[in-house]
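Novice: okay, here's the prediction I keep looking at, along with the sequence it came from:
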Amino acid sequence: MKRRALLATPLVAPLAAPLATPALAQGGTAPRRVHAISLQGDPALPADFPHWPWVNPAAPSGGDVTFGAVGSFDSFNPYILRGAPAAGSSLLYDTLTSSSQDEASTEYAHLAAVIELPADGLGVTYELRPEARWHDGRAITAADVVWTFETLVRQGRPFYRAYWGDVESVRAEGERRVVYRFKNNENRELAQVLGQMPVLPKHWWEGRDFARPLTEIPLGSGPYRLERFESGRSVTYRRVDDYWARNLGTAKGLNNFASMRFEYFRDSTVAFEAFKAGQVDARRENVARDWATGYDFPAMRRGLVKREAIRHEIPTGMQSFSFNNRRPIFQDVRVREALVQVFDFEWLNANIFFGSYARTTSYFSNSELASSGVPEGRELEILAPFRAQLPERLFTEPFRVPVTDGSGNNREGLRRALDLLRQAGWTVRDRKLVNAQGQQFRFEILLDSPTFERVALPFVQWLQRLGIEASVRTVDPAQYRVRIDAFDFDMTVDVMGQSLSPGNEQRDYFSCGKANEHGSQNIPGICTPVIDALVEQVINAPSREELLVRTHALDRVLLWGHYVIPNWHSREFLLAWWDRFGKPERNPRYGLGFPSAWWVDAAKDRALQEARR
């Protein structure tokens, strides 16, 4: 399973990105002791694998690199609601397991040496490696793991309470053995997602308030330590040369830079200019216009800058204009569907995106988990008990997003939208769309970057044709985070990341229990008994085949609820860099491998420095 990246850390993998879990032992009484757990069958690599297949184990270490970040930061504790966490925070801590970017839903022991799966499926035990150390030299213990779990559940983001909600207890048995017990044995991924938990130092946090933003250098165990920072402006991490896991198969060939500096910029436009000026070494591009037209600058023409569009096999999830369904104005599904009809993706793709994107038509887009056609067979059986609570169209016609001719003259869409709005009690009077009380239909689109204004403003103009008064407000990332956590918005841009094995994170995305919990990831405020029931069915799917059909059913119900206006996605990573790096021969199937598997090539670095003089 994969959740929305809570900590959008530029060019660094998000913290504890959820994946999936083990095939738990069945039958007998003896626990199964393994080096990896997977939802897809047996892991591909043996217990003594020397390194990930896609890395260069002989990659040289050294070199200082600079990446860009947008906005600001005021904390080094990314696990709580308060504060804006610094980019790169995930570099500081190790996890019990490490995910394979070449396999779907597979985790290999990292901090743990052995993973023990009981025959009853009601728990998991992790035995820690004796060599695992904090940066101060003290051993990482089972007490650290227990303290971390209990602290995150009690004081961390609401996500953790939903994600680990089926854990009944956790205890330390000695210095290195951590035993979890579960409430039931139906949650197939729970053992695996517990392995993805970042482990924090209990002894360092004693006497400190975990719930407050952290403004001092924390103690970690990972491949980098925090060296220095300038609050809100830059943060530098230094490679730990005696890192305890340096020669493990899960770490060999990774984290090769001597230091990584994250320089903060006001917005993405300024950050791009800094890259072109050579102040930033590499960037992930997410603006189609810039990718199409922005790279014609002198260094690029001289061959000093490289770029590449890298295909991937990662589910792209759902990016959308998200309605705040808590607002009365959006609580009628006909109103939400009407606004979906107004959105003209084809015009945007032709005139703003240079044809770079595909329209998103599923919450599980770019994967076999996406629903299609009409429900049949097993999926129909799953949905049949809820038929009276669902629109009949769900059972008789495929879900389709509107498609226009791209001319910008979306008359048919506007006509359908107006008809739906009239059914919902709205009428046009003096060129204004008003309700029975004469109140105009108006709302605000909240953004955290000026980049998205070029998409939101045309949408505002299309809405004006119906008499709807929509406005756009762009605020700084810190203020945006505060307002989103408090659900203080009408509409915003939301991203729900998914993986090949959806599971526990779906509660935080879609359940009633999270719809009004401050800081949850249920940004749209989705709350229906049907979706709650389907989420639990997805989490408790007993097999891959059943997971697919249950996810299809959930996806279909979400789509027909029109809780969001689906946006678009790309099936490529867009990466640009100054030509001073070496990189592996290939990328992993389900990841980019940058920057973790790249290195500074000394010869290229010297040539670049000469060319820039």
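Specialist: Yep, that arrived. Numbers count the residues shown, from 1 in each chain.
Novice: contacts and neighbour counts: CA atoms only from here.
Specialist: Fine.
Novice: which of the residues in the top helix by length along the chain are buried?
Specialist: Assignment by DSSP state H gives helix 544-560 as the longest helix of the chain. Residues of helix 544-560 classed as buried: 546-560 (neighbour count, 16 or more other C-alpha atoms under 10 Å).
Novice: another one to put next to it:
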Amino acid sequence: MMGKTPKRELTIKRRDLMLGMAAGSAGAALGLHSSTAYADSHAQELIKSHGYSFFGDLKYPPDFSHFSYVNPNAPKGGQITLSTRGTFDGFNRWAWRGSPETNSSVVGEAMFAEMPWGGPAPADSLTDSYCLIAREIEYPKSKEWCVFHMRKDVVFRDGSPLRAQDAAFTHNLFLEQGIRSYARSVKERIEAVEVIDDHTVRFKFVDGISRRSLIDQVGGTPILSEQWYKQTGERLDEPSIQSPMGSGPYQVGDYEFNRYVVYERNPNYWGWDHPANIGRHNFDRIRIEYFADATAEFEAFKSGEVNFRQEGSSKRWATGYNFASLDSGHVKKESIPDGTAPNNSGIIFNTLRAPLDNRDVRHALSLAFNFEWTRESLQFDLTTQRNSFVQNQDWEAKGVPEGDELAFLQGLGSVVPPDMLTEPAVMPHTSRKDKPSDRRNKREAFRLLKAAGWSVDGKGHMVDEQGARMTLNFLVITSWDDTRKAIIETYSKTLEGWGIKVNASAVDSAQGQQRFLDKDYDLIYTRILTFSTVGTGLKQLFASETAEVSSYNPAALRSPVVDAIIEAALKAETRAAEITSLKALDRALRYERIIAHAGFVPEYWVSYFDMFEKPENLPPLALGALDFWWFNQEKYDALKSAGVLR
């Protein structure tokens, strides 16, 4: 897209990926009170810990006081105001209809700590989770089950106690009313949930399956109030103007539908002094202003109505930041290094729909995208060509497979296409940058299309063997910014020049969201989440079993080799083996040609009024502006005195 794109329309938070959109459900109280009751007949070694890593190693010891990257003395207070585009009509993040407020899941917490606004906690480890609502996790080396021993001081925002019964209820609630791909996945992996007592809950996993992500999954599920759901009659699958009853540090305060929402500090929050929370959740209020278009949104920032902005437009970053408050130094503009693999923005092909179910057709259509021209003409030479689904990470596939990766792929048998074993990993094509359409790429595209049964008729139309014209529907949303729309328009004109009819009329956010969920499109310019570890969440991103229903898989990819790689990867027992399998996955995804990759920016582009501060050394896995930045009251007062802020 246009650099580091704000996580807004048609996106899924990393937390939602880890949870598969979250789950919960009540099990029978069995009256078991001793951990010895959990051990099977061939007594195993039991592990009790303050956190969990599949590989058994944790960065932070049991007595850690805070995550190393936070400022433990960060002051609390103030308001940070951000913006987004689109609309919202409720606060049930998990509803399948309507337009829920994007951040409305922040009210919930889980057994393990996380970043409620998106991202991992801690933000300096890919593999660690630390107890939050749980005070301790217990499990055998075989990981056949796990028990969470919960804190007794946790309360929901209404002050009512959070119990093991609520954790079990939420598990079942998500199975019964949650996203279909998640419910199916969980039912296949989690055999039962049992309430041992008010503060002890046990999850039993299905025999004979990979143990990857099982403990992470149940430990990352937000816990909601059973009593609240029963009293209100609310449903998880229905839109609602009510915010689900959670225990998190923020709650919904003031709001006006389609205009703004304020998340404010929870006065009943139990966990301010928890080590995983020290130096975090520092703002009293987090306000999000909604706008219909990008111009109005940016003007609101320039005027001070919005005071923090993460820029997603290379055009605006290059040409728009020339207003008085920036020139005077009252507004800061920074490029902050981003250590994560960028999400995979670009033109995505819906493989459920013919002719995009043909790999050669997808390859041909990707050749119509001219990155070099786009970079120079629309993105001010600020983006970098992407090669990989995991750009610049140790698990990026390179060259011809060899060593452990080759052995891994060979071990999968005939499901692996022979040329994947002998050819270098797919790399992006190159194009001339002097015009949008490159003749050399057009010739290669027409060769591929001819082999797939397509040709140009006497009218200049691209038709199949029955004479039917190739027609593609491109999903475009009115609130998208001008640069993204310009890229779509340029690409569509190139296809039209090839004789392919493209329907690309923009629709409003609500209609666009529903069409996205229904996969009612041939082409869409959005993103596919990246990956850094192996887990069952990969199945929601890429596996055939959830392709038609998973909102994480906009390409609806159904690939036997990708399925086989994921299954084999789930058996990895070391980080080295995990990295090998992730390289193979990157190679296979590139082979399938499901996206015409756009460029990326290896930085966060941020600008903000000079009243916010951040730790000196930011962690590699998150910017964390809403998580561990803080408000400086003296600087705010100075800006007010100078007349910079309203």
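Specialist: Looks like it arrived, so ask away. All values reported here derive from a predicted model rather than from experimental measurement.
Novice: which residues does the equivalent of residue 107 of the second structure over in the first structure contact?
Specialist: Residue pairing (TM-score structural alignment): residue 107 of the second structure is matched to residue 92 of the first structure. Each residue near residue 92 of the first structure by C-alpha atoms under 8 Å, 6 or more residues apart in numbering is listed here: 219-226.
Novice: ok, residue 92 of the first structure to residue 197 of the first structure distance?
Specialist: Distance, residue 92 of the first structure to residue 197 of the first structure, using C-alpha to C-alpha, to the nearest Å: 13 Å.
Novice: all strands of the stretch 501-613 of the first structure, in order?
Specialist: Here the stretch 501-613 of the first structure has its strands, by DSSP state E, counting those that start in this stretch, at 564-566, 568-569, 572-578, 581-582, 599-600.
Novice: and residue 437 of the second structure, that one's in a helix?
Specialist: No: under DSSP: H, G, I helix; E, B strand; the rest coil, residue 437 of the second structure sits outside any helix and is assigned coil.
Novice: residues near residue 249 of the first structure, how many?
Specialist: 21 (other C-alpha atoms under 10 Å).
Novice: residue 532 of the second structure reaches residue 18, doesn't it?
Specialist: No: Residue 532 of the second structure lies out of contact with residue 18 (C-alpha atoms under 8 Å); the separation is 11.8 Å.
Novice: so for the two, which sits in the more crowded spot?
Specialist: residue 18 (22 against 16).
Novice: check which helix or strand that one maps to.
Specialist: helix 14-19 (DSSP states H and E).
Novice: same check on residue 336 of the first structure?
Specialist: helix 333-342.
Novice: in the second structure, what stretch matches that helix?
Specialist: Under TM-score structural alignment, the match for helix 333-342 of the first structure is residues 359-368.
Novice: what lies in contact with the matching stretch?
Specialist: For stretch 359-368 of the second structure, the surrounding residues in contact (C-alpha under 8 Å, 6+ apart) are 349, 355-356, 429, 437-438, 441-442, 444-446, 448-449, 452, 491, 494-495, 592-596.
Novice: what residue of the second structure matches up with residue 484 of the first structure?
Specialist: By TM-score structural alignment, residue 484 of the first structure lines up with residue 516.
Novice: buried residues in whichever strand or helix holds its match, which are they?
Specialist: Using DSSP H and E, residue 516 of the second structure falls within helix 509-518. For helix 509-518 of the second structure, the neighbour count (16+ other C-alpha under 10 Å) marks 509-510, 512-514, 516-517 as buried.
Novice: again with stretch 457-470 of the second structure
Specialist: Going by 16+ other C-alpha under 10 Å, stretch 457-470 of the second structure has these buried residues: 461-464, 469-470.
Novice: before we move on, back to that, report the contact partners of the match of residue 484 of the first structure.
Specialist: 10, 551, 554.
Novice: distance of it from residue 552 of the second structure?
Specialist: 10 Å.
Novice: next one: residue 520 of the second structure
Specialist: According to C-alpha to C-alpha, residue 520 of the second structure and residue 552 of the second structure sit 15 Å apart.
Novice: so for these two, which sits in the more crowded spot?
Specialist: Set residue 520 of the second structure next to residue 552 and count neighbours by other C-alpha under 10 Å: residue 552 wins out with 28 against 17.
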